[in-house]
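Chemist: no sequence on hand, only this structure:
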């Protein structure tokens, strides 16, 4: 089986694609891959680490306002379709998988024109522009949130799959997370994370409540500042007139996030779809501060979906401060019944078999494509 993966820009698009590849490799060890990404996205640093052959296209996204740049984008799209077609004709995939980001547009559209079966995966509760455009052309649309299938009225087939990143994280061992942090196994951990870069608003709220962490001496707070804000946060703590609480662990980044997540009893984070899939796959209660700086405010929609099902507390950035965040943390930490109920609700939303569901669909599409080529259908 030969599979082309495409998706880029952010880890939220890239890691689901790699999770699908991992599952396909487990199900069919002889599967061969090619990953087609954009020239500017994070995929350029992430995908090569997976040892999957990697090619790039020069592609940018549309601006939502009238702009001359959109003319350049159309020209790049058309050129991208040509380049993608050449890569597809050379690699001869049985199926093409798109997980979002601008680069998916020309690659998946080229596959459609070449009559190669295609599947796109939508991570968010509100679909991105690229996936909405592609949905009318692909064989299958897979969605992360059950109940969002009607967001693709022109698709020929829509299936609820969950987010394949959940499968990867569900395998993580909590014992390894405690070991990575140098903490005794079973230590109550609150993980605070704003993404690989970090989130300024979350960092400011955390700094505001740091002195109150002594009220929860048995709880260890793992505060991941993001690389951009680490030096600033460390300087703020070092220069503060009070002593940094002993139960605070400050890091710029966590390389093995799944293991640390597995060891956590509460997560404070943004509401990116892939990260929420990881959280729910492990059944972790969450305090979510959705980023307001995203298209269609989709992070708040993601967060509200968890809140509505009892798995999370949502604090919008406009109402966030140290007192509000501390109040939410103490509410969950101090109420064992609430914490257990949130964990159960989170676990019910999790779909750890997501990658297997998508792998099975891709294998069906591949078999059908091969049969058509042989003239059996």
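Modeler: All right, it came through fine. None of the values given here were measured: they were computed from a predicted structure.
Chemist: can we go C-alpha only for contacts and neighbour counts from here?
Modeler: Fine.
Chemist: now do the strands in the stretch 251-377 of the chain.
Modeler: 266-269, 286-288, 312-314 (DSSP state E, counting those that start in this stretch).
Chemist: tell me where the stretch 1-150 of the chain has helices.
Modeler: Secondary structure of the stretch 1-150 of the chain (DSSP state H, counting those that start in this stretch): helices located at 11-27, 43-46, 69-91, 104-113, 129-134.
Chemist: separation between residue 270 and residue 322?
Modeler: Using C-alpha to C-alpha, to the nearest Å, residue 270 is found at 16 Å from residue 322.
Chemist: what's near enough to touch residue 128?
Modeler: For residue 128, the contacting residues are 100, 101, 122, 295, by C-alpha atoms under 8 Å, 6 or more residues apart in numbering.
Chemist: rewinding a little: just name the most buried of the helices of the stretch 1-150 of the chain.
Modeler: Of all these, helix 104-113 has the most neighbours on average by mean count of other C-alpha atoms under 10 Å, namely a mean of 24.
Chemist: does residue 108 really touch residue 134, like I thought?
Modeler: Yes: assessed by C-alpha atoms under 8 Å, residue 108 is found in contact with residue 134 at 7.3 Å.
Chemist: look up the closest residue to the most centrally placed residue in the chain, ignoring the ones flanking it.
Modeler: The residue lying closest to the centre of the chain (C-alpha atoms, centre = their mean) is residue 274, at 2.1 Å. Spatially, and ignoring its direct neighbours in sequence, residue 274 is nearest to residue 12 (5.3 Å; C-alpha to C-alpha, 6 or more residues apart in numbering).
Chemist: put this next to the previous one:
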């Protein structure tokens, strides 16, 4: 590795919504500059320990906790763990000597980015939602650059902000170029990690209906839900393909005619990139209702229906699916074009981080 190669510390994890986009950026960095050194800093959740090494990157684990929503016992544990966490992050910064730190939002990024800035290290943070969370709301005041997903989002008004879209696989645009059939026969359900039990329960109740309509289903779920789903679908004699994690999202998106999903930023940007119809079910407890705002972004383009959780949720979901099973209704939503948003967000953020590193090096 070149002695002048940039060294990038990426603070990301906690959930797939923060981690997977970070991996897209890391891959883009490696493609642009194969000599760069990349180190992930995470909280040690199983998803981090699995995906980061599988992608060929190193991971340092620090005990990091979400502050919001913790009770008295949680707050005490947080305070007791704080000195050790700060000490370890300082040691990582000293040993790794990052040229720049990339924070992907959430509690995992707050302490590392803050301590890096105190050492004079440039910081790029990424905000995926319309309104910043607690961590990015503070970090935005002293971050060097900020990337945001949506035009008009709260942080986009800052001079140091850049609207990039959200990092997704660069080859998802290939799916949009494929012909879409005139009727729905294959549904992809992406359960996500938050509040997925409601989606699981609804789909089990709708299994007999889907079976009578000849629908094939791929259902991505949490590991703790898999056994119950397999048992429920078997009882309904409905042949659904269940998986805990979809490794090849491009293949899954290419396979389906309709996506049913939560409305996190990653899901919205991926659905927009593949240009396929969707039924969006916003997570009702998301901060500031941001998933409902995200869902309306695609709804306003005519590319999605929204079904909100609450009384009669299963029936409303059934009605939404039934509506799109009518060929004329499906054709109406199918032919609308998604916004021509670039799928190069990962590349833009990667190049931006390298530019920060280069500018910092030139001042030494």
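Modeler: Noted; the coordinates are in hand. This one's a predicted model, so the numbers in the text were calculated from it and none came from an experiment.
Chemist: what's the TM-score once they're superposed?
Modeler: Their TM-score after superposition, calculated using TM-score structural alignment, normalised by the length of structure 2, is reported as 0.86; 355 aligned residues with a C-alpha RMSD of 2.9 Å.
Chemist: picking that back up, structure 2: which residue goes with the residue nearest to the centre of structure 1?
Modeler: Alignment note: residue 274 of structure 1 maps to residue 266 in structure 2; criterion TM-score structural alignment.
Chemist: one more: residue 258 of structure 1?
Modeler: Under the alignment (TM-score structural alignment), residue 258 of structure 1 maps onto residue 250.
Chemist: contacting residues around its match?
Modeler: 171, 172, 175.
Chemist: mind giving me the ChimeraX select for those, buried ones only?
Modeler: Here is the ChimeraX command that selects the buried residues among the contacts of residue 250 of structure 2 (16 or more other C-alpha atoms under 10 Å):
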select :172,175
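Chemist: now the contacts of residue 250 of structure 2 as CSV including distance to residue 189 of structure 2?
Modeler: Output for the contacts of residue 250 of structure 2, formatted as CSV (distance: C-alpha to C-alpha, whole Å):
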residue, distance to residue 189 of structure 2
171, 21
172, 17
175, 17
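Chemist: got the strands of the stretch 251-377 of structure 1 as JSON lines, with mean neighbour count and distance to residue 24 of structure 1 columns?
Modeler: Compiled in JSON lines, the strands of the stretch 251-377 of structure 1 are given as follows (neighbours: other C-alpha atoms under 10 Å; distance: least, C-alpha to C-alpha, whole Å):
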{"stretch": "strand 266-269", "mean neighbour count": "24", "distance to residue 24 of structure 1": "30"}
{"stretch": "strand 286-288", "mean neighbour count": "28", "distance to residue 24 of structure 1": "31"}
{"stretch": "strand 312-314", "mean neighbour count": "23", "distance to residue 24 of structure 1": "32"}
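Chemist: residue 199 of structure 1: which of the contacts of residue 128 of structure 1 is nearest?
Modeler: For these, the residue nearest residue 199 of structure 1 by C-alpha to C-alpha is residue 295; the value is 16.8 Å.
Chemist: nearest to residue 217 of structure 1, of the strands of the stretch 251-377 of structure 1?
Modeler: Of all the strands of the stretch 251-377 of structure 1, strand 266-269 sits nearest to residue 217 of structure 1, with 15.5 Å by C-alpha to C-alpha.
Chemist: which helices and strands sit right next to that closest one?
Modeler: The contact analysis (3 or more C-alpha pairs under 8 Å, 6 or more residues apart in numbering; DSSP states H and E) places strand 266-269 of structure 1 against strand 189-193, strand 286-288.
Chemist: what residue in structure 2 is paired with the residue nearest to residue 274 of structure 1?
Modeler: In structure 2, the residue matched to residue 12 of structure 1 (TM-score structural alignment) is residue 17.
Chemist: contacting residues for its match?
Modeler: 264, 265, 266.
Chemist: mind telling me what residue 365 of structure 1 corresponds to in structure 2?
Modeler: That one, residue 365 of structure 1, aligns with residue 356 by TM-score structural alignment.
Chemist: now residue 236 of structure 1
Modeler: Per TM-score structural alignment, residue 236 of structure 1 is aligned with residue 232.
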